[in-house]
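S.K.: Predicted model and sequence follow; I will ask about them next.
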Amino acid sequence: MIKAKRINDQYGHNVGDIILSTVAGKLQNAIRRTDSLARWGGEEFVILAVDSDIHQALLLAEKIRETVREIPFENKITLTVSIGVAEYQPDETFDHFCCRADAALYRAKDEGRNRIVIDTQAASIENALNPCGE
C-alpha cells in the first residue's frame, strides 16, 4: 500500500508505525460493519466486502483511495494507495481468489500507483484447483 521502507528510512520506524496505525483506523471507518479489514504483510491491507458485487467493490475501493490520499500527516507526508479488486467466484478456492486480487494489486503498482485495477479473470473449477498456475 505505502512505501513503508522509504518512510521508515527517512522518518524512523516510529513514524512508520504511526502512519500504518492511522491508515488502519481510517480504513476501518471507511468500510461497513459487515466488512473485514486485516493487515496483510508489511504495508498491505486486505478488505473482504461481503455481499458486494464487483461494482460495489469498485466504489468502496475508490472511497478508500480518496480517504488515504486525504489523511493529513506531519512533515508533509502524503500517501497514495494502489488497490487490486477481485470478486469471489463460486467453486473458487480462497487461495485462488487471493492470488487474483494480489495480481490486480501488482498491476496497479506497475501501472503507476495511486490507482485501482479490477481483476477480470473468470475463475473456473479447473484453475481454482491450481491457484495462479502454481
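M.R.: Now that the structure is in, tell me what you want to look at. Residues are numbered from 1 along each chain as shown.
S.K.: from here on, contacts and neighbour counts on C-alpha atoms
M.R.: Noted.
S.K.: all strands in the chain, in order from the N-terminus.
M.R.: Counting by DSSP state E, one finds strands in the chain at the ranges 36-39, 45-48, 83-85, 116-118.
S.K.: Go through these and pick out the most buried.
M.R.: Of the strands of the chain, the one with the most neighbours on average (mean count of other Cα atoms under 10 Å) is strand 83-85, at a mean of 26.
S.K.: helices or strands next to that strand in the packing?
M.R.: helix 54-69, helix 94-110, strand 116-118 (3 or more Cα pairs under 8 Å, 6 or more residues apart in numbering; DSSP states H and E).
S.K.: highest average neighbour count across those?
M.R.: Among these, strand 116-118 has the highest mean neighbour count (mean count of other Cα under 10 Å), at a mean of 22.
S.K.: Quick one: end-to-end length of stretch 68-84, please.
M.R.: Separation of the first and last residues of stretch 68-84 by Cα to Cα, to the nearest Å is 15 Å.
S.K.: Isn't Lys63 up against Asn29?
M.R.: No - applying Cα atoms under 8 Å, one finds Lys63 not in contact with Asn29, separated by 11.0 Å.
S.K.: circling back to that earlier point, any chance of the helices and strands packed on strand 83-85 in TSV, plus distance to Tyr11?
M.R.: Listed next are these as TSV, based on distance: least, Cα to Cα, whole Å:
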stretch	distance to Tyr11
helix 54-69	19
helix 94-110	23
strand 116-118	28
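S.K.: okay, pairing it with this:
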Amino acid sequence: MTRVRTLQQTRAPDPDYSHEGERAELAARLLDTVPELIAMDATDGVVEACYRVGFNAFDCETLRLLARRTGEFPLSVERLAATATTRPTYTVRLGPASDALRSSRAENPDFWEDEALVEEAKRRAPGEWSRVEARLERERRRVERALSR
C-alpha cells in the first residue's frame, strides 16, 4: 500500500549534522520507551521521534528508521515551493520495499543513493531484488555490446 505524507520542514534549512548516528539510535530508543510514541501510528511515531532528536521529517536517518521499523520506503520525495514566510514543505510517497526496488534511479534518487535503504529493501524483498539484479545485468550487457561496436 502506498501512503502519501506532506510535512513542513521544522528545522533550519542548513542544520547541524553532528552526531547523526547517536541521534538516530536515540530516536529508535524513544520509539520503544515513550508511551505516546508507542501509541501513535507507526509512521507518525517514527517521524515524531526523529523530530524530537533534531531530524527533519524526511532526513536520511528518518527514512532509514522508517524502513527498519515500518517497512515503508520512499518512492518519491517532492519539495514544494517555500516562500519568504513559510518553511519548505515536502510530499513523500511511501511504499513497500518491492515498489522502491522497482522504481528508477531518476524518479527515486532518495532511495537509490542511500545504500542503507537499498540494503534494507534487498533484505525485505529478496525476490524483487533478484529481478532488479537480472534487469541491471541485461542493461550492462546491452551497453557493453553497444560500446564494442
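M.R.: Sure, I can see it. This is a predicted model, so every value here is computed, not measured.
S.K.: Any idea what the TM-score comes out to?
M.R.: Scored against TM-score structural alignment, normalised by the length of structure 1, the superposed chains reach a TM-score of 0.28; 69 aligned residues with a Cα RMSD of 5.4 Å.
S.K.: Nearest to Ala57 of structure 1 among the strands of structure 1 would be which one?
M.R.: strand 83-85 (7.0 Å; Cα to Cα).
S.K.: Kindly reformat the strands of structure 1 as a markdown table containing distance to Cys98 of structure 1.
M.R.: Listed next are these as a markdown table, based on distance: least, Cα to Cα, whole Å:
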| stretch | distance to Cys98 of structure 1 |
| --- | --- |
| strand 36-39 | 13 |
| strand 45-48 | 9 |
| strand 83-85 | 10 |
| strand 116-118 | 13 |
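S.K.: what ranges do the strands span in structure 2?
M.R.: All strands of structure 2, identified by DSSP E, fall at 3-8, 73-80, 89-95.
S.K.: quick one: which of the ones you listed is nearest Arg123 of structure 2?
M.R.: If you check each of those against Arg123 of structure 2 by Cα to Cα, strand 73-80 wins as the nearest, at 12.6 Å.
S.K.: Mind listing what's buried along the closest one?
M.R.: Phe73, Pro74, Leu75, Ser76, Val77 (16 or more other Cα atoms under 10 Å).
S.K.: Would you confirm that the third one contacts Ala100?
M.R.: Yes - with contacts defined as Cα under 8 Å, Leu75 of structure 2 counts as touching Ala100 at a distance of 5.5 Å.
S.K.: I'd like the strands of structure 2 as TSV, with distance to Arg145 of structure 2 appended.
M.R.: Listed next are the strands of structure 2 as TSV, based on distance: least, Cα to Cα, whole Å:
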stretch	distance to Arg145 of structure 2
strand 3-8	40
strand 73-80	32
strand 89-95	35
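S.K.: if we can go back for a sec, select, out of the strands of structure 1, the one closest to Gln56 of structure 1.
M.R.: Nearest to Gln56 of structure 1 among the strands of structure 1 is strand 83-85 (10.5 Å), distances taken as Cα to Cα.
S.K.: List the contacts of the closest one.
M.R.: With contacts defined as Cα atoms under 8 Å, 6 or more residues apart in numbering, strand 83-85 of structure 1 is touched by 1, 54, 57-58, 61, 65, 101-108, 114-119.
S.K.: ok, now with 7 Å
M.R.: With Cα atoms under 7 Å, 6 or more residues apart in numbering as the test, strand 83-85 of structure 1 has contacts from Ala57, Ala61, Ala101, Asp102, Ala104, Leu105, Ala108, Arg115, Ile116, Val117, Ile118, Asp119.
S.K.: quick one, what contacts the residue nearest the centre of structure 2?
M.R.: Residue closest to the average C-alpha location in structure 2 (Cα atoms, centre = their mean): Leu63, at 3.3 Å. Taking Cα under 7 Å, 6+ apart, we find Leu63 of structure 2 in contact with Phe73.
S.K.: one step back: specify the stretch among the strands of structure 2 that is closest to Ala24 of structure 2.
M.R.: The nearest among the strands of structure 2, by Cα to Cα, is strand 73-80 at 16.8 Å.
S.K.: got the angle for the closest one vs strand 3-8?
M.R.: If you take axes from the mean of the first three to the mean of the last three Cα atoms, to 10 degrees, strand 73-80 of structure 2 sits at 40 degrees to strand 3-8.
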